[in-house]
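Undergrad: after the sequence you'll find the predicted model.
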Amino acid sequence: MKILVVGSGGREHALVWKLRQSSQVTHIWCAPGNAGTAIDAENVAIAADDVSRLARFARENSVDLTVVGPEAPLVAGIVDEFRRQGLAIFGPTAAAARLEGSKVFTKKLLRRASIPTADFAVFSRADEALQYIDGGDEQPLVVKADGLASGKGVFVCANRAEARAAVRSVLQERAFGEAGSQIVIEECLVGEEASVLAIVDGDTIVPLDVAQDHKRAHDGDRGPNTGGMGAYCPAPVVTSAIMDDIVRRILIPTVHTLKVDGTPFSGVLYAGLMLTSSGPKVLEYNVRFGDPEAQPVLMRLQTDLAQLLLLAATGRLSELEGLDWDPRPAVCVVMASEGYPGDYAKGHVISGLESAAQLVDVKVFHAGTALKGSDVVNSGGRVLGVTAIGSDIADAKRRAYEAADRISWQGGWCRRDISDKAAGINVSGRGR
């Protein structure tokens, strides 16, 4: 089997690494890839959103399966185009990808299907949104830009003043361009966050082991929201009873509603959840593997990923006999560029990668990296996802940070408390 992975981040490196382990896979390309995928696959200089060139490459190279990593090509319709040309591809159509591409679409679907989520209101005019905020009680609110905003379009606001500032930033100052033509204002849910990813083929739903992400930039869940500063899997906060509730009350009705609407969902359905005192509620949906959740999840997965994704892409997921997992937990620590999630400098040489790679049960997944001659340099905000498996959560954390401490570049940094929640350490944070 020949596979093309689309994307250039840590998620894509994890996909390439896991797919390469399949006995059925003979060759893997990654477009455009990064310095890490260049080691585990063959990089192709085609941008992830250049759908026509990607389709032509897949056709000319007899690619058996294309796996799409990032959300933007999915929302833009890469799956629709590949299917039109008779090419096998894993991911949702553009219509189904609206679950991530439009928060307004998702919130309205959740309300219509009676799926638990935060109370909300939708606005396209700043004056109406500000009037809504001023007319309500003084309480935390969440303001979200409707469209894709690279993980930066969500504002967790402690009070009216912060909420008003968020509205002005999105609707008046157009901080996110067309992605901010509409906003959702919703109640701020309080509890523990969890990420539930499931493989779906339109009918069958196969949940993966639960992960927990760390969105805030700094220790103790403080600082600005990011694309994710680390994750661990499994997340003990989600018990088997809670997971059954999530499947029954959230995943099944979502997939069923989309099918009834004529937009069946195939691909990864990623539910970002808040475990509230009244049960799990949906914060958001993504339509692809999470980043950094994919790293610890795929580190533990022992089932042949290529076979799993091919079954889903061809509507045969019901043939799967179940998933096999390494019973040991995994922890991923994201190393980031100085200044992230704001502006940051690129091109600094990264040292210590070979030393970290020598450690047992450790894999350094590349995200924002590039090759400059023979050197690996930082090229993005989130640069590396240092991932380790251990006998327990504490051991996996120790191994991950031992590897991270061997790696350095000018301004490189990371949170130091990834997975402490799972170890029972009290971490004070804010809701969403």
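TA: Now that the structure is in, tell me what you want to look at.
Undergrad: drop to CA atoms for contacts and neighbour counts, all remaining ones
TA: Fine.
Undergrad: in the stretch 151-300 of the chain, which spans are strands?
TA: Per DSSP state E, counting those that start in this stretch, the stretch 151-300 of the chain carries strands over the ranges 154-157, 183-187, 192-201, 205-207, 212-213, 216-218, 222-225, 230-233, 266-276, 279-286.
Undergrad: ok, and here's another one to check against it:
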Amino acid sequence: MPDHFLFTPGHEAYRARVREFARTELAPRSSEWDRAAVLPREALRLLGDHGLLGIVAPRSRGGEERDYVSLGIAIEEIAAADVSCAQIAWIQNTIGHFFPGWGEDTLRAVQRGEAAIALATSEEDAGSDVSAMKTTATLDGDEYVIDGSKIHVSLTPGASVLAVSCRMPAPDGRRAIGMLRVPADAPGVTIAPMEQMGARAHSLGAVRLDRVRVPCTATLGAQNEGKALMYARYNVSRCLSPLAALGAAGDVLRRTMDFARGKVVFGRPIAMNQSVSFPLVEHQAKVEAGRLLCYRALWMNDQGLDASTEAAMAKWFGIGAGIDAVKDCLPLWGANGYLKEFPIEQKLRDVLSLNFTGGTLNIMRVLLVRQLLGADFAGLRA
């Protein structure tokens, strides 16, 4: 087994293919989807038509059966064109992959862009601290009865089926965390949009579950396996969110460097001023460093290695580096950077949304303290 990561010629060819699609099909529609602020069915169809919603799914189920590094490449290139579409793509790829039990018909529809699935886990007092979860599923004959509320649910309104985390009866009499497949239109399900500043086209909502009944066969994964499934997904998804930030930042840096070479002030291009050129090259270096952290962690997942520490590092560093790059590029455009006519202000709003996906950056720091210094120093209760 190799002990290091390298892109293969196949990876580079795949990057070129996705980049061409994203620049020609997604980027021209990005501002339109941002203004509409609803889950864009057209984007789902485009992503499905190009195989970008089943990247790691097996070929026997209509997927492309690629590795996690390829998934990262796709997310980075899609985010350079539209961050919302990148979020849609990584959510559909990872929920379908890590949570067994959706059913083949549902997954094939998702991969074609004809349906969407969503992950409903966060609550008002239970985000990264899943032990504080209050949503319950009570056994009643051959059905579960679900009661509770979820917030910050991506792809809602819009998703047709939800993966709902809840406390369920366990064999030892306690309540463990499980995942249930819940149709979005099931009786007792109420969905309300949550208006957000950026990544508006990926749609964000609150879900209320009032005595919602689903059959016992609606369990995703083994009974009471929900927490383990969520954590396995984190090891990959925490590499994808920073790649989205870095993909968007890379696009903004490229545009800003072109602008700085051509914008003449006091008789010379502004790129000749070190107050302009130094930040640009420094941010480019940080973007490259963040990319390598992310791809190394994805490669470790491909090798079957525990990448929990590396994924937390990648997320903390990569998202911070991406946000800082876009934020510092915006004023170099002068007042134009603030105008909706130019893509910079939307990119800044969009990358800021990545602060909160799969745990905040402060939570990544806490996880790293626990993993590198020891649990006694992380400030978490036993």
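TA: Happy to help now that I have it. Remember, it's a predicted structure, so these values are computed and weren't measured experimentally.
Undergrad: structural similarity score between the chains, please.
TA: TM-score of the superposed chains, computed with TM-score structural alignment, normalised by the length of structure 2, equals 0.29; 188 aligned residues with a C-alpha RMSD of 7.0 Å.
Undergrad: and the biggest helix by length in structure 2, what does it pack against?
TA: Assignment by DSSP state H gives helix 226-262 as the longest helix of structure 2. Secondary-structure packing of helix 226-262 of structure 2 (3 or more C-alpha pairs under 8 Å, 6 or more residues apart in numbering; DSSP states H and E): helix 68-81, helix 83-98, strand 175-183, strand 268-269, helix 274-302, helix 308-329, helix 344-352.
Undergrad: tilt between the second one and helix 226-262?
TA: Computed by axes from the mean of the first three to the mean of the last three C-alpha atoms, to 10 degrees, the angle separating helix 83-98 of structure 2 from helix 226-262 equals 150 degrees.
Undergrad: what angle do helix 83-98 of structure 2 and helix 344-352 make?
TA: Using the same axes, to 10 degrees, helix 83-98 of structure 2 lies at 30 degrees relative to helix 344-352.
Undergrad: helix 83-98 of structure 2: what's the following helix or strand?
TA: Scanning forward in sequence from helix 83-98 of structure 2 by DSSP states H and E, the next helix or strand is helix 104-111.
Undergrad: name the nearest residue to L197 of structure 1, sequence neighbours excluded.
TA: Y270 (4.4 Å; C-alpha to C-alpha, 6 or more residues apart in numbering).
Undergrad: hang on, the earlier thing: which of the helices and strands packed on helix 226-262 of structure 2 sits closest to A120 of structure 2?
TA: Taking C-alpha to C-alpha, strand 175-183 is the member of these nearest to A120 of structure 2, at 9.4 Å.
Undergrad: just checking, next helix/strand downstream of that closest one?
TA: strand 189-193.
Undergrad: remind me what that following strand packs against, helices and strands.
TA: For strand 189-193 of structure 2, the packing partners by 3+ C-alpha pairs under 8 Å, 6+ apart come out as strand 204-215.
Undergrad: tell me the buried residues in the strand it packs on?
TA: 204-209, 211-215 (16 or more other C-alpha atoms under 10 Å).
Undergrad: and which of the residues you listed is nearest R233 of structure 2?
TA: Distances from R233 of structure 2 to the buried residues of strand 204-215 of structure 2, taken by C-alpha to C-alpha, are shortest for L204, at 19.8 Å.
Undergrad: all helices of the stretch 101-250 of structure 1, in order?
TA: 103-112, 126-135, 160-167, 240-246 (DSSP state H, counting those that start in this stretch).
Undergrad: quick one: secondary structure of V153 of structure 2?
TA: Counting by DSSP: H, G, I helix; E, B strand; the rest coil, the backbone at V153 of structure 2 sits in strand.
Undergrad: what's the distance between it and A43 of structure 2?
TA: Going from V153 of structure 2 to A43 of structure 2 by C-alpha to C-alpha, to the nearest Å gives 19 Å.
Undergrad: same check, this time on N362 of structure 2
TA: Distance from N362 of structure 2 to A43 of structure 2, by C-alpha to C-alpha: 32 Å.
Undergrad: looking at these two, which is more packed in?
TA: Between N362 of structure 2 and A43, counting by other C-alpha atoms under 10 Å, A43 is the more crowded of the two (22 against 12).
Undergrad: before we move on, the earlier item: nearest to R398 of structure 1, of the strands of the stretch 151-300 of structure 1?
TA: Closest among these, using C-alpha to C-alpha: strand 230-233, at 12.7 Å.
Undergrad: and the closest one, what does it pack onto?
TA: Counting contacts by 3+ C-alpha pairs under 8 Å, 6+ apart, strand 230-233 of structure 1 packs against strand 212-213, helix 294-300, strand 330-336.
Undergrad: brilliant, that's me finished.
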